[in-house]
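[1] Quick one, structure for this:
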Amino acid sequence: MCRWLAYSGTPVLLENILYRPRHSLIDQSLHAKMGVETTNGDGFGVGWYGTSGTAKDTPAVVREIGPAWSNRNLREIAGHVRSHLFFAHIRASTGSAVQQTNCHPFRHGRWMWMHNGAVADFQRVRRDLVLAVDPDLFLHVEGSTDSEVMFYLALTYGLADDPPGAVARMAGLVERVGHEHGIEYPLQMTVAVTDGLRLWSFRYSSQGASRSLFYSTRVETLRSLHPDLDFLREASDDTRLIVSEPLGDLPGVWNEVPESTYGVVQPEGDAMFSFAPALPA
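    So this is what the prediction gives:
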C-alpha cells in the first residue's frame, strides 16, 4: 500500500511538513508503522497550488520512481516551495509497474487525487472499469494503476460538481463490477481529492476494515495544549493536516477518521459525514 498527507492552511514551506516532524512522511517511506508495508519506496510525488487561491489555479506536480528518502530534487523543492494546499504521496506498489505515470498525485485540470488501498483483483475487473470512463477523459489516462482509473471514474461521474457523490458512484461501480466477477471485497481506499479551494478525504472499504487515516486537531486547541510550538503561533485557525498515519506522538494532535466517513476542509468550515457507495445511473 502507500502513505500520504494533505495539507491546507497557512502557506508553509513543504520541508516543514515533509521533513521536520519526528515521524515525517519521509521517515514513513522507510519506517511506516501502520501500513501494510514498512517500506514505501516505489516512487513518490508532490503536488501544490500557488498562493493566489483562485478556482483557476492548476497545481504543479512532480513525480519520481525512486524512493523519497534519498531524492535530492525533492529536498531542494521542499526547501524552496511554499504553498497553502499541497499533497504528498509515497508509493508501495500493489502490482502495477514502478513508473512515473503510476506515481501519485494524479492531476486533471485544477483537480488532484491520491489514494492508498487497492481495487481487488484489478486485472480481472480493469476492462469493465476502464470502459466506464468518459471517452474524452480516457485520452488523459497515462498509467496502469487502479488509483488513476478510480480518479477518472470520479471525474466521469461528476467530480467537478459533486465530489462526494462522484466518489460514491465510483465506489459503487467498483463494488458492482467486483461482485459480478466473484470478488467478495472489491474496494479498499483512503482518498484525498482537491480543486485547490476545498479538500475532501474519504475512508472506506468493502470489508469495513479500512486503511488508517487521521486528521489534525483544530489549531486553537493545539495552541492551548502545546504553547511552546513556534509553528502553531504562525498557523491560521483553519490549518489542517490529513495523513495516513500521525507525523508524531504529541498528545491531542491526531484524531482517527471513522470508518466509512468523508470530510471536507473548506473556507466556510470543516465538516464530516458518513460515506457509502452509490450505484451510478
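
[2] For the rest of this, base every contact and every neighbour count on C-alpha atoms.
    Fine.

[3] I would like the residues contacting stretch 151-165, please.
    106, 113, 129, 132-134, 137-138, 141, 166-167, 169-170, 200, 262, 278, 280 (C-alpha atoms under 8 Å, 6 or more residues apart in numbering).

[4] Which among these count as buried?
    Buried subset of these (neighbour count, 16 or more other C-alpha atoms under 10 Å): 106, 113, 129, 132-133, 138, 141, 166-167, 169-170, 200, 262, 278.

[5] I'd like the distance from stretch 121-131 to the chain centre, please.
    22 Å (C-alpha atoms, centre = their mean, to the nearest Å).

[6] Contacts for that stretch, please.
    Residues outside stretch 121-131 that contact it (C-alpha under 8 Å, 6+ apart): Phe138, Asp146, Val149, Leu153, Leu173, Val174, Val177, Gly178, His181, Ile183, Pro186.

[7] Tell me which two of those sit farthest apart.
    Largest separation among those by C-alpha to C-alpha: Phe138 and Ile183, giving 25.1 Å.

[8] quick one on the thing from earlier: which one of the contacts of stretch 121-131 is nearest to Ile90?
    Among the contacts of stretch 121-131, and counting by C-alpha to C-alpha, the member closest to Ile90 is Asp146, at 15.9 Å.

[9] For the stretch 151-281 of the chain, which segments are assigned as helices?
    Taking DSSP state H, counting those that start in this stretch as the test, the helices found in the stretch 151-281 of the chain are 163-180, 219-225, 230-234.

[10] And this one, please, so the two structures can be compared:
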Amino acid sequence: MCRWLAYSGTPILLEELLYKPKHSLIDQSLHAKFGVETTNGDGFGIGWYGVDGPPSPALFRGIGPAWGDHNLRELSHAISSPLLLAHIRASTGTPVQQTNCHPFRDGRWLWLHNGAIHEFAKLKRDLVFAVDPALYPSIAGSTDSEVMFYLALTFGLKDEPVAAVERMVGFVEEVGRAHGVAQPMQMTVATTDGNRLWAFRYSTEGKSRSLSYSTEIRALRELYPENEVFQRVSDETRLVVSEPIADLRDAWLPIPESSYLVVQKGADELGTFRPRKA
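    Here you go, the predicted structure:
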C-alpha cells in the first residue's frame, strides 16, 4: 500500500528524515519491510509548515518514484520545518497522477493515509454524495484517501478531530454493510492543523497496518548519547511512522490496534478509537 511519516518538534531539515536514517522513507520506497508491497513507487508527497512562514502548509508532490526525484533531494537539503507529513505511494488501483498523491490539503489542514476502502468503486457514489456540497469542488483526485479526508471535514474535523474521524469511519462501514462489503475500512491516518498532530490506526477486521511513534526524547538521549539529532531536538519532538526509520532498540512504541495518538504541547494523548454513527 503506502509508507508515511509525521514529524512534530524542533525545526529539522527534511533530509534528516527522508534520506539520512538507515531505513529512511526514501529507503522504504524501495525496501519496505512491514508494508503489503516492498516497493512504493507510485508517487510521493511532502506537506510542511514553515518556521516563520505563512500559517498554511506548503505541498510538494510528484508522480515518479521518490528514490529518483532530484528536486526532492535538492529541497530536502534546504527546507527546515517544525511539523511535516511525508508519504510514498503504492496505488491500490487509482491512477498515478499528482492529484492522487498525499498529503491532501484544505486550508491549514493536511491529511495522509495508508490502507484502502475495500471495494471503493462499489461504495464511491454514496460516499462522495455525503461530502458537504461546499467542500465537494475541492476534491481534485480519484482516491479513497481524499474522499475520507473530505468526509472527515464534513463530519467536523476542524472542531472535533477524533470524533470526526470516528464518524467518517462509522459512515464508511455503514455504507459498506449496505452494499455487502463486510470489512470496508483499512487505515492508518495522520492529520494536522499545524499545531497538533493526530494519528489513527484502525481496520474493520481488527488487523490494521503497522504504526509506531518515537519514545520520549529524554529517554532516547540517555540510550543513545552519541546521536547528535537526539541531543539538539526538544523534549516535545515526536515522530510517527508506518515503520521505523532506524533500527534503534527501545526507540519505537507501537500504536495499539483501534487507537489514536494526539501529539501536542505537554502530555501526548493515546486513546481508544471507536467508530460512531455520523
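
[11] What are the boundaries of the strands in the first structure?
    3-13, 44-48, 60-64, 82-90, 106-108, 111-119, 187-194, 199-205, 214-216, 240-243, 254-256, 261-265, 271-274 (DSSP state E).

[12] want to try JSON lines for those strands, with distance to Arg223 of the first structure as columns?
    As requested, the strands of the first structure are exported to JSON lines (distance: least, C-alpha to C-alpha, whole Å):
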{"stretch": "strand 3-13", "distance to Arg223 of the first structure": "15"}
{"stretch": "strand 44-48", "distance to Arg223 of the first structure": "26"}
{"stretch": "strand 60-64", "distance to Arg223 of the first structure": "32"}
{"stretch": "strand 82-90", "distance to Arg223 of the first structure": "20"}
{"stretch": "strand 106-108", "distance to Arg223 of the first structure": "34"}
{"stretch": "strand 111-119", "distance to Arg223 of the first structure": "30"}
{"stretch": "strand 187-194", "distance to Arg223 of the first structure": "26"}
{"stretch": "strand 199-205", "distance to Arg223 of the first structure": "23"}
{"stretch": "strand 214-216", "distance to Arg223 of the first structure": "12"}
{"stretch": "strand 240-243", "distance to Arg223 of the first structure": "13"}
{"stretch": "strand 254-256", "distance to Arg223 of the first structure": "14"}
{"stretch": "strand 261-265", "distance to Arg223 of the first structure": "20"}
{"stretch": "strand 271-274", "distance to Arg223 of the first structure": "21"}
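
[13] and of these, who's closest to Leu232 of the first structure?
    Using C-alpha to C-alpha, the nearest of the strands of the first structure to Leu232 of the first structure is strand 3-13, at 10.2 Å.

[14] Could you tell me the angle between the closest one and strand 82-90?
    160 degrees (axes from the mean of the first three to the mean of the last three C-alpha atoms, to 10 degrees).

[15] re earlier: of the buried ones among the contacts of stretch 151-165 of the first structure, just say which sits nearest to Leu247 of the first structure.
    Trp200 (19.7 Å).

[16] what residue of the second structure matches up with the closest one?
    For Trp200 of the first structure, the aligned residue in the second structure is Trp198 (criterion: TM-score structural alignment).

[17] how near is the closest residue to that match other than its chain neighbours to Ile217 of the second structure?
    Nearest residue to Trp198 of the second structure, sequence neighbours excluded (C-alpha to C-alpha, 6 or more residues apart in numbering): Val262, at 4.6 Å. From Val262 of the second structure across to Ile217 of the second structure, the span is 16 Å (C-alpha to C-alpha, to the nearest Å).

[18] same deal with Ser259 of the second structure?
    Counting by C-alpha to C-alpha - Ser259 of the second structure and Ile217 of the second structure are separated by 22 Å.

[19] what's the answer for Ser258 of the second structure, then?
    Ser258 of the second structure is 25 Å from Ile217 of the second structure, where distance means C-alpha to C-alpha.

[20] again, but for Asp52 of the second structure
    Distance from Asp52 of the second structure to Ile217 of the second structure, by C-alpha to C-alpha: 24 Å.

[21] neighbour-wise, which of those two wins?
    Higher neighbour count among Asp52 of the second structure and Ile217: Ile217, with 20 against 7, using other C-alpha atoms under 10 Å.

[22] Tell me which residue of the first structure lines up with the more buried one.
    Ile217 of the second structure maps onto Val219 in the first structure, by TM-score structural alignment.

[23] and that match, how far is that from Pro11 of the first structure?
    Val219 of the first structure sits 15 Å away from Pro11 of the first structure, going by C-alpha to C-alpha.
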